[in-house]
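Enquirer: Sequence below, structure please.
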Amino acid sequence: MLTMTDTAAEAVKTIVARVPQAQDGGVRIRDTGPDTGFEISVAPAPEPDDVVIEGAGAKVFLDQVAATVLDERVLDAQLDDSGSVRFALANQG
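Expert: Now for the predicted structure:
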């Protein structure tokens, strides 16, 4: 199952806090195919078939394909002074 670092959890919470209608929501990751990769968006709630990952008060919703592809991966993030976020994936362990 995908895990997230504390930095990624803080980034997710920061992003979600910027969207008032998604205060109790999270970041949704959807696999858009091998040529385009992943789409990340803020969502007020998971879709019915999403896998929900929670850590340090942050929620990540994965569509079924993303959940399979990202199994055994770690979501990390880098925040810069301007508030921009860059997400990265690494292998677990």
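Enquirer: only C-alpha atoms for contact and neighbour calcs from this point on.
Expert: Will do.
Enquirer: Which helix runs longest in the protein?
Expert: helix 6-17 (DSSP state H).
Enquirer: Next, the buried residues of it.
Expert: Along helix 6-17, the positions that meet the burial threshold by neighbour count (16 or more other Cα atoms under 10 Å) are Asp6, Thr7, Ala8, Ala9, Glu10, Ala11, Val12, Lys13, Ile15, Val16, Ala17.
Enquirer: in which helix or strand would I find Ser41?
Expert: strand 38-43 (DSSP states H and E).
Enquirer: Which SSE is immediately downstream of that strand?
Expert: Moving toward the C-terminus from strand 38-43, the first helix or strand encountered (DSSP H and E) is strand 51-55.
Enquirer: one more to put side by side:
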Amino acid sequence: MLTLTSGAVQVIRTVTANPELPPETGIRITSGVNGSQALTLSVAARPEQGDEVVEAEGARVYLEPTAATMLEDKTLDAEVDPQGDVAFTIAEGPEAMA
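Expert: Just a heads-up that it's a prediction; the model follows:
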């Protein structure tokens, strides 16, 4: 299962903290089209049918089934640069960013 670093948890909670959004809002990761290894991240009000849900310390990530398979042994990290832009990174295994 995908592992979240503390940085990813903090960024996801910040991104989804809008009081106008439902409390179950999270980040949804989908796989690319036509077998592409590219992944797309978006804010989602809730998981879609078939999504795998990863939750850590109030941060929710919804993984579309193909993306869940691609990320099952990976770690998601995130950081915010000085300009306020968010960058998500994926590393091999949960120990990669411990």
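Enquirer: hang on, the earlier thing: what lies in contact with the longest helix of structure 1?
Expert: Helix 6-17 of structure 1 has contacts (Cα atoms under 8 Å, 6 or more residues apart in numbering) with 22-23, 25-27, 42, 55-60, 75-79, 85, 87.
Enquirer: Just give me how far the strand holding Ser41 of structure 1 sits from the chain centre.
Expert: When C-alpha coordinates are averaged (Cα atoms, centre = their mean, to the nearest Å), strand 38-43 of structure 1 and its chain have centres 7 Å apart.
Enquirer: Export the buried residues of helix 6-17 of structure 1 as TSV, with columns for distance to Ala67 of structure 1.
Expert: Shown next, in TSV, are these (distance: Cα to Cα, whole Å):
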residue	distance to Ala67 of structure 1
Asp6	20
Thr7	20
Ala8	17
Ala9	17
Glu10	21
Ala11	20
Val12	17
Lys13	20
Ile15	21
Val16	20
Ala17	24
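Enquirer: picking up where we left off before, okay, and the longest helix of structure 1 goes to which residues in structure 2?
Expert: With the alignment judged by TM-score structural alignment, the segment of structure 2 matched to helix 6-17 of structure 1 spans residues 6-17.
Enquirer: how close does the longest helix of structure 1 sit to structure 2?
Expert: Its matched residues in structure 2 lie on average 0.9 Å from helix 6-17 of structure 1 after superposition (mean Cα distance after the TM-score superposition for structure 1).
Enquirer: Mind telling me what element the residue most central in space within structure 2 is part of?
Expert: When Cα atoms, centre = their mean is applied to structure 2, the residue found nearest the centroid is Val61 (4.4 Å). Val61 of structure 2 is part of strand 59-63 when elements are defined by DSSP H and E.
Enquirer: Mean per-residue distance, that strand versus structure 1.
Expert: Strand 59-63 of structure 2 differs from its equivalent in structure 1 by a mean of 0.2 Å after superposition (mean Cα distance after the TM-score superposition for structure 1).
Enquirer: Tell me the helix or strand right after that strand.
Expert: The helix or strand immediately downstream of strand 59-63 of structure 2 is helix 65-70, counting by DSSP H and E.
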